[in-house]
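*Asks:* I would like the atomic coordinates for the input below:
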Amino acid sequence: MPAQVIKIIGARQHNLKNLSVEIPREKLVVVTGLSGSGKSSLAFDTLYAEGQRRYVESLSAYARQFLDKMEKPDVDFIEGLSPAIAIEQRSAGANPRSTIATTTEIYDYLRVLFSAVGQPHDPATGKALVRQTPQQIVDQILVYPQETKIVVLAPIVENERGEFRDVIEKLRREGFVRARIDGDIIELGRPEPIRLKKTELHTIEAVVDRLIIRDGVRVRLADSVDTALKWGGNRVIVLRQQPIIVGQARRLPAAESASDALALQFGWQLQRYSTDYGNADSGFTLGELTPKHFSFNSHLGACPACHGLGTQLVVDPELMISEPEKSIADGVITPWRRGPKRMQAYYKKLQGALVKHFRIDEEAPFGELPENFKSALYFGTGETPIEMKFASNGEKIARPFEGLVPQMQRLYEETESEFTRNRIRSFMTRESCKVCRGARLRPEILAVTISAVISSKQSRGSELKRPAPGSLSPSRTGISVRDDQLRELNVHQFTELTVAEAAQFISQIALSAQQRQIASEVVREIESRLQFLLEVGLGYLTLDRESGTLSGGEAQRIRLATQIGSGLAGVLYVLDEPSIGLHQRDNIRLLGTLNRLRDLGNSVIVVEHDEETIRSADHIIDLGPGAGPRGGEIVAQGKLDEILSAKNSITADYLSGRARIAIPRQRVAPRSINHQPFVTPKRSEGGSTINPDPEGWLTIVGASENNLKNVNASFPLGCFICVTGVSGSGKSTLVDDILRRALFRHFYNAKEKPGAFRGLRGVDQIDKAIVIDQSAIGRTPRSNPITYSGAFTPIRELFAQLPAARVRGYDAGRFSFNVKGGRCENCEGGGLIKIEMHFLPDVYVECEVCHGRRYNRETLEITYKGKNIADVLDLTVDEAARFFRNVPSVSDKLNAMLDVGLGYLRLGQAATTLSGGEAQRVKLATELAKRATGRTFYILDEPTSGLHFADIENLLRVLIKLRDAGNTLVVIEHNLEVIKCADWLIDLGPEGGEWGGKIIGAGPPEEIAETAGSYTGQFLRSLLQ
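*Replies:* Prediction:
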């Protein structure tokens, strides 16, 4: 009988204090505690790491070399461990070819579905393509009137340049007597050679047979059609001459050549047939469709222009102008300031010629120059010549100017120099491919559709996007449609749907009985995967959304949905805060999903701070009592009732109501109290929104990216602002895709292009924009809190000023472990030596020369107050703040770290060991320590990720300090404890995806709580009472 518990004895990974615990199996277990208390060390670095390591070690040495090497956790004993799967809070990677549809395998099934039952169309006309068997072709030809003369042709070459001597010779050798070349039937065995002009387009068709429609001709005709299909690549052409009726006028088809002697004399008509999909009218044919044809990673289906990426690098005019307030004479045109001196001289003369031609003042700011000059500079003068003087003899040359954009684009595509390409790439941005318009696939593949019968009685909330106008015919055979609408989508249009829309469409797919027999299993797989995504609250995401653009919480829930779909049992699942990014309204569905995973017979361990999730757990483990070295112990464990009665548990204090985050007594009101940008504004006759008072506000006008419905959003400056709304309502689109990118382009000339919006007002009232997120403060163990905060520089300068250091001539660089001089060269300042173990994990051992101290002996002889530089790096922030209390340049930065609750961190602690919450607080402390200008615009996206109730209270204290210095904070947040403390809320909705993107209300939390239709207001109401 399998063990009923997972038994851990002596866990010492990271800050765990020789921890021993029994965790019930096949239960939903929540591990909670302060940020840095050891939750991830227990759940991921001990339980998951050991489960994964045991699995990897069961494989052969050959197989292990292809897998990540797992380090054995510092633990004495673990019993009852199942195979482990971690679903972490991490990005899905930046591969542009990875989408939600590909990650969840939905796209794989879509490719099978479209290749099996999709209806192809002619991409030029939209007409449905049909395919025929050789027998059907023969039957159609035999329908011609008796005595009709026909010529059966096999198309060999169609509209290609060349002499084609080898083709003609091969036809002659294979026994063909005649061929139709450029409309004329020619004897292949004639004495004079057949000469074709190499530079002209030619069409060659082999004459397979000539016969007359009569009784008994079927067998001969069938053989001829088979031969023609074989030689013509599944295509056959039939020329026919109907019996002449006396007195009836003959009409030639427009498609025939004027030089066709037979057509001219006898009125031949041309008909095309194919066993592939084809359009008899236009001659377009499409070969056998396979799943590879619908893959944008295969050359068979990928758009040839963008190679399946859907985007292309194009020159962006705005990136060429560094500072619009500078003049042309000051070198505002960035590309013309670079390159060798010879090229710079050429550009200077070219610049002078343009200035002279357009008669502009080259000393004037670029932003004030006339638009016709800017247009000519960017895109050229067309056919208008510009007089330029280049030759030393004074000779003048007049020729059109190509323009910066086409010139740079041409150079990028033609040059073989990687250096030149890199230089030009700095002026380029990614835009939707102009050929496939972002669809990634070839036109003929995008013309393959499937249909769904959409009820005409459907509500607005379930209405699907219509296909783009292009007139793909909705007709399908074998499907009965009466009052309902038959709607067609190609594979790209299907992936443009949200998960909710796609689930509705696939459930109503229109298939004939034969098609349903072929595709029913595929449809069922697609439906189940879409349903799992709906269950984890991702119904608002579109299937074509790139994986790299997902938040950590969204990426994690996608992996969770994939695991549910796998149906595994007896597995240990370890999840990292799955509720991140979810609105309270959607949380109950997530909890249902976790319970379902448990009910399959799995053990589910969740690192979580969400109150609702903690209350729903079967078993709770609370770590603490503090963070870092003060944590790593079990404060309380058991069912909810046992946790609530625990005396020394901070978690219990907040859950029981003994402690709570207080609502601010007074909120900061907007500077301009009469400004009401969110009340439905009056519009002028021209249709633009009238903004009564922009002073004290930063306003985005006409935001329409993704699902935003042309909204005007105003942010009161000097306030703490929360942007709220259900998942998928447009918060990240508004704040990150539009506001953040627009500000970064304005202040830093960033390459990222903002989403669609008409204007940004009030930007002159701020001096910089800063994003504070939970990304790591460094990628290597050499990065640490003291180097990131900037406090290490004054510390090194302090040591360099000591008498002993000055006597030896040491400068501040001597006390850096990243450069030669003072560091230990055996470990290059790392303190550890990496030993590669090949099939086993790499082992890090303490450097035997410096014994982990990083520096050489001479450097360590310099001391301040009895401590050398290595001793200083080993101090906690708490200890260091006291040690350097008389050194303001250091203590100010350390005190800021104390204010954000990071007193337990060691100054030299590797950045790679910090949690996301800790990394974010280091960034906040760095901002706190800076001299405030009172005009900084801060943007934070869900800063409460990974934070306990007590950590959130500390975070709010810091945010309010930043606000009190006159700065503006915009926070995307779902946590109600943060939302209730904001000065101003902007609530988006009412739903996610296509049914969101509107501003439901804006104002203080008390106003939003009373706003009809606001889900945020509904949950906020009880907290404000």
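*Asks:* hey, let's count contacts and neighbours off CA atoms from now on
*Replies:* Fine.
*Asks:* Please enumerate residues in contact with stretch 970-980?
*Replies:* 581-584, 661, 663, 720-725, 731-732, 735, 937-944, 952, 956, 985, 1005, 1019-1020, 1023-1024 (CA atoms under 8 Å, 6 or more residues apart in numbering).
*Asks:* Among these, name the buried ones.
*Replies:* 581-584, 661, 720-725, 731-732, 735, 937-944, 952, 956, 985, 1005, 1020 (16 or more other CA atoms under 10 Å).
*Asks:* Return the subset of those lying in helices.
*Replies:* 584, 731-732, 952, 956, 1005, 1020 (DSSP state H).
*Asks:* burial count for residue 662?
*Replies:* Using other CA atoms under 10 Å, residue 662 is surrounded by 11 other residues.
*Asks:* I'd like to know which elements the one helix or strand residue 896 maps to is packed against.
*Replies:* Applying DSSP states H and E as the criterion places residue 896 in helix 888-899. On a contact count with 3 or more CA pairs under 8 Å, 6 or more residues apart in numbering; DSSP states H and E, helix 888-899 meets helix 792-800, helix 877-883, helix 916-929.
*Asks:* from the chain's centre, how far out does it sit?
*Replies:* 38 Å (CA atoms, centre = their mean, to the nearest Å).
*Asks:* what's the closest of the helices and strands packed on helix 888-899 to residue 819?
*Replies:* Closest to residue 819 of the helices and strands packed on helix 888-899 is helix 792-800 (CA to CA; 13.0 Å).
*Asks:* what does the closest one rub up against?
*Replies:* For helix 792-800, the surrounding residues in contact (CA under 8 Å, 6+ apart) are 786-787, 805-806, 810-816, 862-864, 869, 889-890.
*Asks:* which among those end up buried?
*Replies:* Neighbour-count burial (16+ other CA under 10 Å) applied to the contacts of helix 792-800 gives 786-787, 805, 810-816, 862-863, 869, 889-890.
*Asks:* Counting only strands, which of those make the cut?
*Replies:* Among the buried ones among the contacts of helix 792-800, no residue falls in strands (DSSP state E).
*Asks:* One more, so I can put them side by side:
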Amino acid sequence: MAFISVRGAQEHNLKNIDVDIPKNSLVTFTGVSGSGKSSLVFDTIYSEAFRRFVDSSQTPIYVMGGSSWSKMSRPRFRSITGLPPALGLSQKQGVAGKLSTVGTISGVSDLFRVYFAAFGDIFCHKCDIPLKSISFSDLSKKIFEDFNAKKIMIIAPICEKRKGAFIDEIEKFKELGFSKLRVNGDIFDLQDENIKIKIDPKKLNTIDVIIDYVSILIEKKQRIERALFQALEYGKGIVKIEYLSKEFKFNTKSNCPQCGESAPKLDPRYFSHSSLGKCIKCEGEGSFKKGYPADLFPCKQCHGGRLDPSTPIVRVKGKTFIETHLYNIKELYQFIISDFKEHVQNDKSKIKVYSEISRALLSMNRLGLGHLILNRSGASLSPGDLQRLRLSTMISNKLTGVLYIIDEPCQGLTKQEVKQLASVLQEIVKDGATVISVEHHPVFLSFCEILFLMGPGAGVHGGQVVAKATALEDLDVFLENPQTKLNKTKFAPQSLLLEKAPKLPKANSKKKSPESFSTKTSVLSKSSMLFSDFQVRNLIGKTIQINHGVITIIRGASGVGKSSFIELCLLPALYSLGGKNPDAEDEIEIPFKEFCKFNVTNDFEVNVVGYVKPGSVTRSSRRSVASALDVIKPLRELFTKLPTSQVMGLTESHFSWNSKLGRCDHCEGKGYIELPQRYSEPVRVECEVCIGAKLNSRSLLPRFKGYNLADVMNFTLEQSLDIFENHKIIANRIIRACQFGLGYIQLGQGMDSLSGGELQRLNLTIELKRSNLDGAWFILTHPSTGLHGPDISILGELMKVMTERGATFILIENREEFLPFADKVIEF
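*Replies:* You can find the predicted model right below:
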């Protein structure tokens, strides 16, 4: 079939829509926040593609747990035809873990580990010369020389720090007549039927067979050599010698010709900073200060390389594993296609791994990630870089007939980077794939073959396909969404603000056109801080002035130092001036004055610092939008005062899903049950007792205007204003969120379900309740995330209003739609 045909889609706010999406095309869905883009693309199309894949394979048995999968409901639609296998990449995958690196996220580190372990040259730690194989006779001679007249144990290593029960191996040595087995240091008698050897298969186990316990005497040479031969056979070329509780390893395939040092059998895990190779001092983080960047505070033992110095020294074309991980991707790719390629030659085994490495690096380079190094922590990546890094792993293999579904791939990119990304996706389409994206960037939209505009508004005002375009002359309809252009599509526009909400106050300052912008500011406050003489990363040579009480936009390509400046200099400086970040879990004290010179005017004021990165891990599924807006307590008080509650003796605790009095006991107030999976994240299934209400049946009886508390929590903010229009406390706290274009989100929606852009706007909403914003600083990373043209205008106007009340905004943003709202633009 030439199309992916969706009929009757009704997931979330989708209004029974029909849509035909052409295959082998670059397709984008755009529209205002909450218009239904993700509901259609991710929650319907991708979710059904994944469900069909699992349902039609053996995956339910081995991964999903069979019966668990049957409990999951499919998306709400009438039919979907022509749906190919799909790979999806959404913003909600969150930030990377503390031990993840660019290399582990991309999978390139795994490939290097395999190559170095299988084909690398081992070097002596002391002499720094290649180790060579040693003959059996030379090994025997060395044993007699080193342990003459000493009683030793000759041991065959079976496995070292591996998971498993090893039942077959134990039975094999028992049948061969061996009597002693050592498991994790404990010795067992194999021939004693009364002894049962228990091995925990989930733990890392080390198992050895004791071949002989013998004194090294010339008259016992035949016995000793027979024991050595058996140990080498079962130990696959490695024998352990133990004398007076000291252990010595001999590897016949790697021995130093000068000092006799022997290396263990190479294992890819020796090159893993989360396994056998991790530096014990820093536990694989690379930094001597936990939570700090490894390149700024390298661990003295591993020098920031994350690996233990005692691990074998292995080189390929003169480079160690760590050295390859300190190149940036652009430099590393050049090394791979030149020197490294010579090492491969015509060896089929090497070629297979090499081709995977080169293809992955090429994909990362083409997506504009050439500035990254493999050893860089994944947690330090900007949201845009992390998104593209994950995208590179998806597209590097150029699968044919596959559907790629991508959420805002242009996040944080410059025009040129967006063009580069779009050209890569176009090539994938030429190779036979289909790409569907959710995106707002005008440059990216101009590269797409098919555009769908969702809307016309958000929430209940959205959920429809407003327009479809196949020609670039129709592009303006998809960018501004004005009434005149929407009328052409036979849809009446809907206001993004509620009728009951007060109209958005206009800022006093006039908007400036993007053409009038430069790196200078029009009217700036006298209060400022100056950063100069940078000595960190690629900020060297810059001088940056930050002004108080204005909107400053920081722009520039990926890797030029925008995030480094914010996180290593600006934020620590604000904290040092008394700023507090209420959303931060543990503020890391960065000694920023070691990285730059810092001067500040005396009348500089800082008290609150709001810094929320898209994909922040601080979002909690137990915390709802209602609790963030401080309307939970008023709602519980309201329901407690109802006549039904008074008769039943219900208190506020009976309306809390965190209390034993009110919560559903089956799901413990979550509204869902988590089904653990063997190879993936747990799957959430709606609680079959409370049907997602979170509360027990008793707490659901009282009703306000015909709705119980669970019904109320399912209302959008816009709907709730109709219900609580006479309850000023609740209404006033909700109105401001609606002014930020968040009227479509639900009161009970978990904070972990919000996009990065939604989270940032909600954070600003909460701060607006303050009577005085003097000294309030807001650092926004890519605030355009999830925002369409009208959304950006709303956010821009509100930032202007807040600056007039004393707030200061710093935006890391490359979208030009924000420029008219800026007082100062800093180009990196």
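*Asks:* check the fit of the helix holding residue 896 of structure 1 onto structure 2 and give the mean distance.
*Replies:* Once fitted to structure 2, helix 888-899 of structure 1 is off its aligned match by 2.8 Å on average (mean CA distance after the TM-score superposition for structure 1).
*Asks:* Where does the residue mapped onto residue 818 of structure 2 from structure 1 fall, secondary structure wise?
*Replies:* Using TM-score structural alignment, the equivalent of residue 818 of structure 2 in structure 1 is residue 978. Using DSSP H and E, residue 978 of structure 1 sits in helix 976-979.
*Asks:* Please state the offset of that helix from the chain centre?
*Replies:* Distance, stretch centre to chain centre, for helix 976-979 of structure 1: 28 Å (CA atoms, centre = their mean).
*Asks:* Can you point out the buried residues in that helix?
*Replies:* By 16+ other CA under 10 Å, the buried positions in helix 976-979 of structure 1 come out as 976-979.
*Asks:* Let me have these in TSV, adding distance to residue 569 of structure 1 as columns.
*Replies:* TSV is the format used below for the buried residues of helix 976-979 of structure 1 (distance: CA to CA, whole Å):
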residue	distance to residue 569 of structure 1
976	35
977	37
978	38
979	39
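*Asks:* How about the residue nearest to the spatial centre of structure 2: what's its closest non-neighbour residue?
*Replies:* Centrality entry for structure 2: nearest residue to the mean C-alpha point is residue 95, 3.1 Å, by CA atoms, centre = their mean. Leaving aside its sequence neighbours, residue 95 of structure 2 sits nearest to residue 615 (CA to CA, 6 or more residues apart in numbering; 5.6 Å).
*Asks:* again, but for residue 129 of structure 2
*Replies:* Using CA to CA, 6+ apart, the closest residue to residue 129 of structure 2 is residue 123 (5.2 Å).
*Asks:* Surely that neighbour and residue 257 touch.
*Replies:* No: Residue 123 of structure 2 is beyond contact range of residue 257, at 10.8 Å (criterion: CA atoms under 8 Å).
*Asks:* and these two? which has more neighbours close in?
*Replies:* The neighbour count for residue 123 of structure 2 versus residue 257, taken as other CA under 10 Å, is higher for residue 123 (22 against 16).
*Asks:* Is residue 612 of structure 1 within a helix or a strand, and which one?
*Replies:* Secondary structure (DSSP H and E) places residue 612 of structure 1 in helix 611-616.
*Asks:* Could you give the residue range in structure 2 aligned to that helix?
*Replies:* Using TM-score structural alignment, helix 611-616 of structure 1 pairs with 442-447 in structure 2.
*Asks:* contacts for that stretch?
*Replies:* Identification of contacts with stretch 442-447 of structure 2 by CA under 8 Å, 6+ apart yields 28, 410, 415, 418-419, 422, 439, 451, 472, 475, 479.
*Asks:* mean offset of that stretch relative to structure 1 (after superposition)
*Replies:* Compared with structure 1 after fitting, stretch 442-447 of structure 2 has a mean deviation of 1.3 Å; criterion: mean CA distance after the TM-score superposition for structure 1.
*Asks:* what distance separates that stretch from the centre of its chain?
*Replies:* 26 Å.
*Asks:* same thing with stretch 336-352 of structure 2?
*Replies:* The gap between where stretch 336-352 of structure 2 is centred and where its chain is centred comes out at 32 Å by CA atoms, centre = their mean.
*Asks:* what's the first-to-last distance across that stretch?
*Replies:* Taking CA to CA, to the nearest Å, the first and last residues of stretch 336-352 of structure 2 lie 14 Å apart.
*Asks:* buried ones in stretch 431-451 of structure 2?
*Replies:* 432-451.
*Asks:* thinking in terms of the whole chain, how far from its middle is it?
*Replies:* Its chain's C-alpha centre lies 23 Å from the corresponding centre of stretch 431-451 of structure 2 when counted by CA atoms, centre = their mean.
*Asks:* One more: stretch 652-669 of structure 1?
*Replies:* Distance, centroid of stretch 652-669 of structure 1 to centroid of chain: 37 Å (CA atoms, centre = their mean).
*Asks:* cool, stretch 859-866 of structure 1 as well?
*Replies:* With CA atoms, centre = their mean as the basis, stretch 859-866 of structure 1 stands 50 Å off its chain's centre.
*Asks:* which residues are contacting it?
*Replies:* Outside stretch 859-866 of structure 1, the residues that touch it by CA under 8 Å, 6+ apart are 799, 802, 804-805, 814-815, 822-823, 868-870.
*Asks:* which ones are touching the equivalent of residue 775 of structure 2 over in structure 1?
*Replies:* When structure 1 is aligned by TM-score structural alignment, residue 775 of structure 2 is paired with residue 935. Contacts for residue 935 of structure 1 were tallied using CA under 8 Å, 6+ apart; they are 718, 765-768, 966-968.
*Asks:* Now do the shared contacts for residue 123 and residue 257 of structure 2.
*Replies:* Between them, residue 123 of structure 2 and residue 257 share these contacting residues under CA under 8 Å, 6+ apart: residue 131.
*Asks:* And residue 133 of structure 1, how close does it get to residue 229 of structure 1?
*Replies:* Separation of residue 133 of structure 1 from residue 229 of structure 1 (CA to CA) stands at 11 Å.
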